[in-house]
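Student: Structure for the following, please:
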Amino acid sequence: MIETWQIVLAGATLSGYLLALLHDDNQESMFLLGLLGALCLETTLWKSLALGPWYEAVSRALLLACERMVRWCRNETVPNDGLLRYLGFFNAERIVLTSPEALHEVLVTQNYSFPKPASLRETAGRFLGIGLILSEGDAHKLQRRSMNPAFAPRNIKALYPLFWDKTREMIEKITADRAETVEVVEWASRTTLDLIGVAGLGKDFGAIKEEDNKLVKTYNVVFQPSARARMLHLIESLVPAWVLTALPIKLNLDMSHAARSIRETCREIISSKQKKLKEKKLDDMDIISAAIRTGTFTEDGLIDQAMTLLAAGHDTTGAAFTWGIYLLAKHPEVQDRLRHEIRQRLPPLTQANESPISSINIDSMPYLQAVCSEILRFYAPVPQTLREAAHDTTILNQFIPKGTRIVIAPWATNRCTKLWGADAQSLNPDRWLYESTHGGAERSEGVYWTGVCEGRVGVLVGGVGWKF
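Tutor: Just a heads-up that it's a prediction; the model follows:
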């Protein structure tokens, strides 16, 4: 039971902290203060106040921000030479990268000078630990070197039969349900959770078969949060993590408990695999098994990598698959051409046991690979991400003070005519067939997602293309 004094104390602490930072009439800062107030009231006192409209409004605002950045990158509204400066919350400096040269400097030649913001690492690290995605500097170099064998192309391609089996299972379940409409987002989430389970941890979570199983529900609390939780994450990226974690609300307790439960499940899986390794019986092909074989990770380090796989792999693949189905529905000519290639090169779904597929089947379909690359270009799974200058430095010879936030917006740069040509705003899979290996772009850094995500999406789209 939350006492009134706890609510008042939390509200006073938040208000005092935020007001101390307000040195002028920054409307964005006041907007954030209003969001915090609404969240506190909604989660403690006014249960009848729905957060849905707030969340939808913020989602629309973020979408508009991405569209605005697309226009910036195309030089439609603000002429630029690769860098744009604007002021964010509390008048904080923001630099948007709009050219391949700027992206190359930040993501390649100076990548360790621009780590992810500490607030982002602290927020996500509460649940995930510091795995490959959140680590920085020497720790990241060591983890990347240790995980590289697990992500080697031959290891990923060896997982294609597992991807195919799960895709077949999804299609069979959708067909058996005989629903008039298919909720693609829901099926994408359930299927990709199983894909990450079997490919990443060697564990079938059973999300496709059982929508309501306990493990899936626990997973969704952390990795598929409610609108309220997403709002909390948004605000957490703008204020110190301790401010919101100190709030005496049920949401914080639920997410912390769910994260501990998932970590314990990962610990059990990893302990079992370590035991197999000692007995020289570990022949599993999943990514965590490959990491265990390197012998460079502690048990907690392996759990951090497992949590990172569950978070990053599930959301990106699910988003890419969902956008892929949407784009194919809007472009029937691409759909028809793709379906023709799939049915020529892949065995019927009903013959899967007699004719299992391998990476050879997928690699023999150039148009399928081109479509997947174009989906990932057109709707990048992560629309926008942040970096922060670790020290005084430069980008394109422009001085960048320490602490400056750097905005990388794939949804914008992926549609930049300077990068992709006059048809950058159009879906054109052929660019990947007849242009360079980068689809005609000058460089690929930060431009589109490839590798594991592309492979999973390819198998999913291939299976759906056969049936539908």
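Student: Only C-alpha atoms from now on, for both contacts and neighbour counts.
Tutor: Noted.
Student: The stretch 351-468 of the chain: strands as residue ranges?
Tutor: 385-388, 393-395, 398-400, 405-408 (DSSP state E, counting those that start in this stretch).
Student: Enumerate the positions of the third one that are buried.
Tutor: This points to strand 398-400. Neighbour counts over strand 398-400 (16 or more other C-alpha atoms under 10 Å) mark I400 as buried.
Student: Can you classify the residue nearest the centre of the chain as helix, strand or coil?
Tutor: Nearest to the geometric centre of the chain sits T316, at 4.0 Å (C-alpha atoms, centre = their mean). Three-state call for T316 (DSSP: H, G, I helix; E, B strand; the rest coil): helix.
Student: In CSV: the strands of the stretch 351-468 of the chain, plus distance to R267.
Tutor: CSV is the format used below for these (distance: least, C-alpha to C-alpha, whole Å):
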stretch, distance to R267
strand 385-388, 30
strand 393-395, 41
strand 398-400, 42
strand 405-408, 34
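Student: same for the helix or strand harbouring A320, what does it pack against?
Tutor: For A320, the host element (DSSP states H and E) is helix 299-330. Applying 3 or more C-alpha pairs under 8 Å, 6 or more residues apart in numbering; DSSP states H and E, one finds that helix 299-330 contacts helix 118-128, helix 184-196, helix 214-223, helix 250-278, helix 287-294, helix 332-345, helix 366-378, helix 452-467.
Student: Next, the structure of the following sequence, for comparison with the previous one:
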Amino acid sequence: MLSDPINLASLFVLGSIGWLTYKILIWPFFVSPLRKIPGPPPDSLIYGNVKALLSGEADGFVEPQFKWYKKYGNIVKYYGIFNKPAVFVADPKIIQEITLSKSYDFIKPYSNNKPAIALLGKGLVFAEGDVHKRQRKMMNPAFSHSNIKGMVPDFIRVTNTLIDLIKKELSQGNSNVNLTPYISKTTLDIIGLVGFSYEFNSLTSPNELAVAYDGVFNTTPDMLHATIIMLSSYISFVRHIPFGVNLRYKEACDVIHRESQKLIDAKYKEAESGDLKSKDLLSLLINNNKTLPEEEKLTYDELRNQIMTFLVAGHETTSVTTSWALYLLAHHPHYQDLLREELVKAYPDKSKFNPTYDEIHSLEFLNCVLKETLRIATPAIQKSAEIWGPTAEEFDPSRWLDPALMKKINNYNYLPFLNGARGCIGNKVASAEAKIMLAMLIMNFVFKPIEGFQIRRRAFPTPKVDPYLGLDVSIVKS
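Tutor: Next up is the predicted model:
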């Protein structure tokens, strides 16, 4: 009688070993349809090439993907958790097919990540196929030129608070400033206002939703945390194991869901009484939704999910971009000076800096700085010497003033916001916000590297400054 349970346990153990052996050692190398694509060998049976991707870069902006691309070609196979093969593509023609002509044929790998969907919902980032088409079509009017123009005063107001806080720190004798929390809170406060008329005020006071959001998205993951994040896309229950990292994550998620529910309910209540007059993105979506035929409307849950879409896409990306722009300008003082000269010429009295949307986009060198930051701070094809010349791996905003180079640039070799149906719907919002923040910071402060302080570029989950953006900051003399 006892032998049956023992035999069953033995079979289960042997079966598990056999299954793991097949998944880790046999399928990736001998069965997978990707097996003949060139690429780096796995560094580990468990982590594949993940550790290389997580390690960050100490040598400028030369990430592992770019090194692989130069060594193995435009299509590279690498290995994820448990040696699962994945493909990195840097071929413009294939990118055109993926992003434009067959964009809905290529399902995003994170679209079935249950823990992520449980937090973020199937908003525009996670939606696929016809659901994405419907959401995108319905949301496009909210991102019209006239609506984005109306956001500029909020960009300026919040950034003025940032300027005052940095000046206060300098007045206290702290010239070596950790700018990461300042910039992150600034972009969070801005997206709160323009996204759904919500006053985070995280720059000046504690806020439960801001703290919860920060705990989920702005914590630098160690190897255990990173492993849990990636494992959860394969085995969803991993996120439910009750220990430190997961418990903190669950608590933060509960706060985010509760506060998001309050936001959407308040907006719905205003809309029902006809009092929803705000011009924030969520209000525009709700009012537009009321006018649509039933089959084109977003559901209550879909509208609520857009709150997290705005928070993640609208806050994180701009924060990272602005941070890298300051880092690069600090390490290239000549370009920082050129940008400041342009800004001072356009706005001699910085206390009266109040540009319109069109005026901020008319500043030529500011445009060059942002474009070059977006080029060099994202992987691979945007650093190809074939397109960008022998200085492709260097930060050089002036390259954008070269007419010969501009003839080579298109939406398939320069795509910081992607393109096609899955292109970033908020790219104009992000660009205007980043330009306002950069302009105001450069007009008010001089940024230099801190001697002996090394900054790396973290690759996962977003390409953030690691450990933080520490710079030597001083007041611009009039």
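Student: Hmm, C453 and the residue nearest to the centre of the first structure touching each other?
Tutor: Yes. Assessed by C-alpha atoms under 8 Å, T316 of the first structure is found in contact with C453 at 7.2 Å.
Student: Can you tell me the closest non-neighbouring residue to L120 of the second structure?
Tutor: Spatial nearest neighbour of L120 of the second structure, excluding adjacent residues (C-alpha to C-alpha, 6 or more residues apart in numbering): M308 at 5.5 Å.
Student: ok, the one you found - contacts?
Tutor: Contacts for M308 of the second structure (C-alpha atoms under 8 Å, 6 or more residues apart in numbering) come out as 120-121, 123.
Student: same deal with A199 of the first structure?
Tutor: Applying C-alpha under 8 Å, 6+ apart to A199 of the first structure gives the contacts 159, 162-163, 285-287.
Student: now do 10 Å
Tutor: In this structure, A199 of the first structure makes contact with 156, 158-160, 162-163, 193, 284-289, 309, 456, judged by C-alpha atoms under 10 Å, 6 or more residues apart in numbering.
Student: unless I'm mixing things up, N246 of the second structure is touching H240, no?
Tutor: Yes. Assessed by C-alpha atoms under 10 Å, N246 of the second structure is found in contact with H240 at 6.6 Å.
Student: Looking at those two now, which is surrounded by more residues?
Tutor: Each of N246 of the second structure and H240 has its neighbours counted (other C-alpha atoms under 10 Å); N246 has more, 17 against 13.
Student: Please pull up the equivalent of the more buried one in the first structure.
Tutor: Alignment note (TM-score structural alignment): N246 of the second structure maps to N252 of the first structure.
Student: right, and that match touches W242 too?
Tutor: No. Look at N252 of the first structure against W242 with C-alpha under 10 Å: they stay out of range, at 11.4 Å.
Student: For E93 of the first structure, see how far away the residue lying closest to L251 of the first structure once chain neighbours are set aside is.
Tutor: Leaving aside its sequence neighbours, L251 of the first structure sits nearest to A229 (C-alpha to C-alpha, 6+ apart; 7.2 Å). Distance from A229 of the first structure to E93 of the first structure, counting by C-alpha to C-alpha, to the nearest Å: 27 Å.
Student: what do you get for L32 of the first structure?
Tutor: Distance of L32 of the first structure to E93 of the first structure, given as C-alpha to C-alpha: 17 Å.
Student: Which stretch of the first structure lines up against stretch 118-132 of the second structure?
Tutor: Stretch 118-132 of the second structure corresponds to residues 126-140 of the first structure when matched by TM-score structural alignment.
Student: For the stretch 1-150 of the second structure, which segments count as strands?
Tutor: For the stretch 1-150 of the second structure, strands defined by DSSP E, counting those that start in this stretch occupy the ranges 75-79, 85-89.
Student: what's the average distance of the first one to the first structure?
Tutor: When you say that, I think you mean strand 75-79 of the second structure. In this overlay with the first structure, the average offset of strand 75-79 of the second structure from its partner residues is 3.5 Å by mean C-alpha distance after the TM-score superposition for the first structure.
Student: burial count for A312 of the first structure?
Tutor: Neighbour count for A312 of the first structure, taken as other C-alpha under 10 Å: 15.
Student: now the residue nearest to L120 of the second structure: how far from G121 of the second structure?
Tutor: To G121 of the second structure, M308 of the second structure is 8 Å away according to C-alpha to C-alpha.
Student: what's the mean distance for the helix holding A320 of the first structure versus the second structure?
Tutor: Taken against the second structure, helix 299-330 of the first structure registers an average deviation of 0.9 Å after superposition, with mean C-alpha distance after the TM-score superposition for the first structure.
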